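Trainee: Show me the folded form of this:
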Amino acid sequence: MEYRPLGSTGYTVSTISFGAWAIGGSWGSVDDDESIKALHTAIDNGVNFIDTADVYGDGRSEKLIAQVLKERSEDIIVATKAGRRLDEQTPQGYNRDNITKFIERSLKNLDTEALDIVQLHCPPTEVYYMPEVFGILDDLKQQGKIKHYGVSVEKAEEAIKAIAYPGVETVQIIFNMFRLRPSELFFELAKKRNVGILARVPLASGMLTGKMNKNTQFEQDDHRNYNRNGEAFDVGETFSGVDYDTGLHAVSEIEKLKPENATMAQFALRWILMFDAVTCAIPGAKNPKQAIDNAAAADLPPLPESTMTRIQEIYDEMIREEVHHRW
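Mentor: Have a look, this model is predicted:
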């Protein structure tokens, strides 16, 4: 496992971490025993950073993490998110009363006295223009309820605006072979300000694993079935906003570049780690095998420049027009 400093937090985290959305829900059937085994396996393989949210399974994900950490002696950093529990996503909902309630609920779910990192969970764009919201987070930090805070964003522009607030130490943003815009607009600025970057949706909702085809079926409660057109939340969260057939075509080209000793998922994760501004990628895992496979990506050798250039060309030819201007 490789480790990198997480911005100005003082944490040093594994470059492959554990994304805990899938063990909460919205990804089809999930088994708590398997989820617990997956978490243990990830830690056994050097993962020391777990990313979750209060809405993943309505607290289910946070509680499972707390259960596992009670059984471990390692120093594991947990980042959670707040804001999506609002009945309606309005800027006014991000007020002191609501944010405090969300934080206190996560403290209880994670069974801890202080949250390692709290991230605003993809709030409306207007929230980034409300200094009082970040003042509330500063106050919660001063009260000892949170140690550090950051944001999870949809758009590169939101990330740029967020890090104008000095208290924002981490930014979680969709970055993968289908989403190159953050590397063009945001990464250098984040490096200058010593902000940690957490690459979310690193496998484009599983599309970049190479395991999907035109006949792949998804369960009713899987967002890859019910959010194809943004019916439930931002369409960019599902397959990174790329049309399903277009994504399959692009993956068929990317597969030609895969190193012999790697799976497609490991290749996609290693590609992300080629960008030194990125602290870690946060793939999900629902079982021990997935956790092992993900962790092994950190041990792959650097990719050749020719591979990086060809992936950029595939993006420019097949993906850019569809997504680049949107996020």
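Trainee: Please count neighbours and contacts with C-alpha atoms only from this point.
Mentor: OK.
Trainee: Touching, residue 80 and residue 119? I think so.
Mentor: Yes. Using CA atoms under 8 Å, residue 80 is in contact with residue 119, at 6.3 Å.
Trainee: Contacts only, for residue 25.
Mentor: 56, 57 (CA atoms under 8 Å, 6 or more residues apart in numbering).
Trainee: any idea which element it lies in?
Mentor: Following DSSP states H and E, there is no helix or strand that holds residue 25.
Trainee: From residue 259, how far out is it?
Mentor: Going from residue 25 to residue 259 by CA to CA, to the nearest Å gives 32 Å.
Trainee: Check residue 136 too.
Mentor: Applying CA to CA to residue 136 and residue 259 gives a distance of 47 Å.
Trainee: swap in residue 224?
Mentor: Noted for residue 224: a distance of 28 Å to residue 259, by CA to CA.
Trainee: Tell me which of these two has more neighbours.
Mentor: Comparing residue 224 with residue 259 by other CA atoms under 10 Å, the one with more neighbours is residue 224, at 22 against 16.
Trainee: how about the helices in the chain?
Mentor: 32-44, 60-69, 96-109, 131-142, 156-162, 181-185, 187-192, 223-226, 244-254, 264-273, 288-296, 305-314, 320-323 (DSSP state H).
Trainee: Identify the residues contacting the second one?
Mentor: In this structure, residues lying in contact with helix 60-69 by CA under 8 Å, 6+ apart are 20-21, 23-24, 32, 35-36, 39-40, 52-54, 56, 76, 106, 109-111.
Trainee: go again using 10 Å as the cut-off
Mentor: 20-25, 32-33, 35-37, 39-40, 43, 50-57, 75-76, 78-80, 106-112 (CA atoms under 10 Å, 6 or more residues apart in numbering).
Trainee: Now do it against helix 96-109, angle only.
Mentor: Orientation note: helix 60-69 sits at an angle of 40 degrees relative to helix 96-109 (axes from the mean of the first three to the mean of the last three CA atoms, to 10 degrees).
Trainee: got the buried residues for helix 60-69?
Mentor: Within helix 60-69, the residues that count as buried by 16 or more other CA atoms under 10 Å are 60, 61, 62, 63, 64, 65, 66, 69.
Trainee: Save those residues as TSV, and put in distance to residue 291 too.
Mentor: Formatted as TSV, these follow (distance: CA to CA, whole Å):
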residue	distance to residue 291
60	19
61	16
62	18
63	19
64	16
65	14
66	18
69	16
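Trainee: Which pair of those spans the longest distance?
Mentor: Comparing all pairs in those by CA to CA, the longest separation belongs to 60 and 69, at 14.4 Å.
Trainee: wouldn't residue 187 be in contact with residue 198 here?
Mentor: No. Residue 187 is not in contact with residue 198 according to CA atoms under 10 Å; the separation is 11.1 Å.
Trainee: Second chain to compare with the first, below:
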Amino acid sequence: MMNNNFNRREVLKLSGLAGLAMALSPVLSAFNFKDTMLQRKIPLSNQLLPVVGLGTWQTFDVGNSNADRKRLTQVLLEMKKLGGKVIDSSPMYGSSERVVGDLTSTNNFNKDFFYATKVWTSGKEAGINQMNSSFKLMKRKQMDLMQIHNLVDWRVHVKTLKDWKEQGKIKYWGITHYTDASHYRLENVIKAEKPDFVQFNYSIRSRHAEKSLFETIRKNNTAVLINRPYESGSLFRHVKGKALPEWVKEYDINSWGQFFLKFIVSNELVTCVIPGTSKPHHAIDNMMAGYGKMPDEKTREKMYNFIKNI
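Mentor: This next block holds a predicted model:
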């Protein structure tokens, strides 16, 4: 009998992922999931987005390496097969934008994803030049989401992004940061400028956003992307050698990765979480967190307390 309490290395340890459908079968059978991944509406438009996507910081910064690009192509294929859409990048992430653009365009599924990137520089013209470069690198005529990375020179870039949205060059615009200390700044910008999206850090042990940021998001109908869901891997180190509690099986949780992600996406104000990975079996494991029964509020607190007391 197959043990369903997988860790990140054990989930689908396949030989090059050959015969994927067959290998997936026993793992997927452990799930009570519907035909499609859970989706949430972007409040502004009611467009639906699947709740698990993909971040590209470090993981897609592989330059021209054929071996790495082949593996990342498989990551994108598995993501697509299991219903993920959002790919988030930035000029800050080295060659990631170019790699995303190359892989999605050469593999004929460039229309299957929701493309998000960022502006990460100061000054109006520098911002325009950088964003135009991102369009070329990611091979996009229209960017689904352009964000102001870590609020760098946000007052200047907001004007450009609002103009570009009116022109149809971008579909949505947003703001981002990755630290608890930035949350109040994000709230102030949300209240003042009404961005379509906000991206920030949130995880089972890092819940600062619950103090007031989520309430500001609710009041302003802002879509949410979540970064740092695994706290840069420290969550996996925290549970190393520990077994999943038996009661999580009721919520179709079969790995620690799914445990951490389901805590996040069970928050109904979260539109999509964007864990980064360069490994196909991790991508599969991540996507599975969007399927099956979601924890309710009482269970979320039970999950938090379990992790806190390990």
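Trainee: Can you pull the TM-score for these?
Mentor: Overlay of the two chains. TM-score (TM-score structural alignment, normalised by the length of structure 2): 0.76; 263 aligned residues with a CA RMSD of 2.7 Å.
Trainee: thinking again about what came up before, joint contacts of residue 80 and residue 119 of structure 1?
Mentor: Residues touching both residue 80 of structure 1 and residue 119 (CA under 10 Å, 6+ apart) are 51, 52, 53, 149, 150.
Trainee: tally of neighbours for the third one?
Mentor: Around residue 53 of structure 1 there are 28 other residues, counting by other CA under 10 Å.
Trainee: Equivalent analysis for the last one, please.
Mentor: Using other CA under 10 Å, residue 150 of structure 1 has 28 neighbouring residues.
Trainee: In structure 2, what sits opposite it in the alignment?
Mentor: Using TM-score structural alignment, the partner of residue 150 of structure 1 in structure 2 is residue 174.
Trainee: Verify the contact between that match and residue 190 for me.
Mentor: Yes. Counting by CA under 10 Å, residue 190 is a contact partner of residue 174 of structure 2 at 9.2 Å.
Trainee: picking that back up, write the PyMOL selection for whichever of the contacts of helix 60-69 of structure 1 are buried.
Mentor: To isolate the buried members of these in PyMOL, using 16+ other CA under 10 Å:
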select buried, resi 20+21+22+23+24+25+35+36+37+39+40+43+50+51+52+53+54+55+56+57+78+79+80+106+107+109+110+111
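Trainee: So the counterpart of residue 300 of structure 1 in structure 2 versus residue 286 of structure 2, what's the distance?
Mentor: Using TM-score structural alignment, the partner of residue 300 of structure 1 in structure 2 is residue 292. Separation of residue 292 of structure 2 from residue 286 of structure 2 (CA to CA): 13 Å.
Trainee: One more: residue 58 of structure 2?
Mentor: Per CA to CA, residue 58 of structure 2 is found 17 Å from residue 286 of structure 2.
Trainee: Same question for residue 117 of structure 2.
Mentor: According to CA to CA, residue 117 of structure 2 and residue 286 of structure 2 sit 21 Å apart.
Trainee: Sort out for me which of the shared contacts of residue 80 and residue 119 of structure 1 are in strands.
Mentor: Using DSSP state E, the members of these that fall within strands are 51, 149, 150.
Trainee: between those residues, which is closest to residue 265 of structure 1?
Mentor: Proximity to residue 265 of structure 1 was ranked across those by CA to CA; first place goes to residue 51, at 18.7 Å.
Trainee: and the closest one, what is it in contact with?
Mentor: For residue 51 of structure 1, the contact set (CA under 10 Å, 6+ apart) comprises 17-21, 61-62, 65, 77-81, 117-119, 172, 198, 200, 282-284.
Trainee: what sits against the residue nearest the centre of structure 2?
Mentor: Against the mean C-alpha coordinate of structure 2, by CA atoms, centre = their mean, the closest residue is residue 274 at 1.1 Å. By CA under 10 Å, 6+ apart, the contact set of residue 274 of structure 2 is 51-56, 84, 86-88, 199, 225-229, 261, 286.
Trainee: counterpart of it in structure 1?
Mentor: In structure 1, residue 274 of structure 2 lines up with residue 282, judged by TM-score structural alignment.
Trainee: How about residue 54 of structure 2?
Mentor: Aligned by TM-score structural alignment, residue 54 of structure 2 pairs with residue 18 of structure 1.
Trainee: What's the local residue count around its match?
Mentor: By other CA under 10 Å, the residues close to residue 18 of structure 1 number 27.
Trainee: Could you do residue 299 of structure 2 as well?
Mentor: There are 16 residues near residue 299 of structure 2, going by other CA under 10 Å.
Trainee: Residue 200 of structure 1 too?
Mentor: Neighbours around residue 200 of structure 1, by other CA under 10 Å: 24.
Trainee: Quick check: the counterpart of residue 206 of structure 2 in structure 1 vs residue 17 of structure 1, distance?
Mentor: Using TM-score structural alignment, the equivalent of residue 206 of structure 2 in structure 1 is residue 179. Using CA to CA, one obtains 19 Å as the distance from residue 179 of structure 1 to residue 17 of structure 1.
Trainee: Have a look at those two and say which one is more surrounded.
Mentor: Of the pair residue 179 of structure 1 and residue 17, residue 17 is the one with more neighbours under other CA under 10 Å, namely 28 against 23.
Trainee: you'd agree the more buried one is up against residue 42?
Mentor: Yes. With contact defined as CA under 10 Å, residue 17 of structure 1 reaches residue 42; the gap is 8.0 Å.
Trainee: what do residue 187 and residue 198 of structure 1 both touch?
Mentor: Listed as contacting both residue 187 of structure 1 and residue 198 by CA under 10 Å, 6+ apart are 277, 278.
Trainee: Show me which of the two is the more surrounded one.
Mentor: residue 198 (26 against 21).
Trainee: Find the residue closest to residue 300 of structure 2 in space, skipping its chain neighbours.
Mentor: Nearest non-adjacent residue to residue 300 of structure 2, counting by CA to CA, 6 or more residues apart in numbering: residue 263, 6.0 Å away.
Trainee: Quick one: map that neighbour onto structure 1.
Mentor: Using TM-score structural alignment, residue 263 of structure 2 lines up with residue 271 in structure 1.
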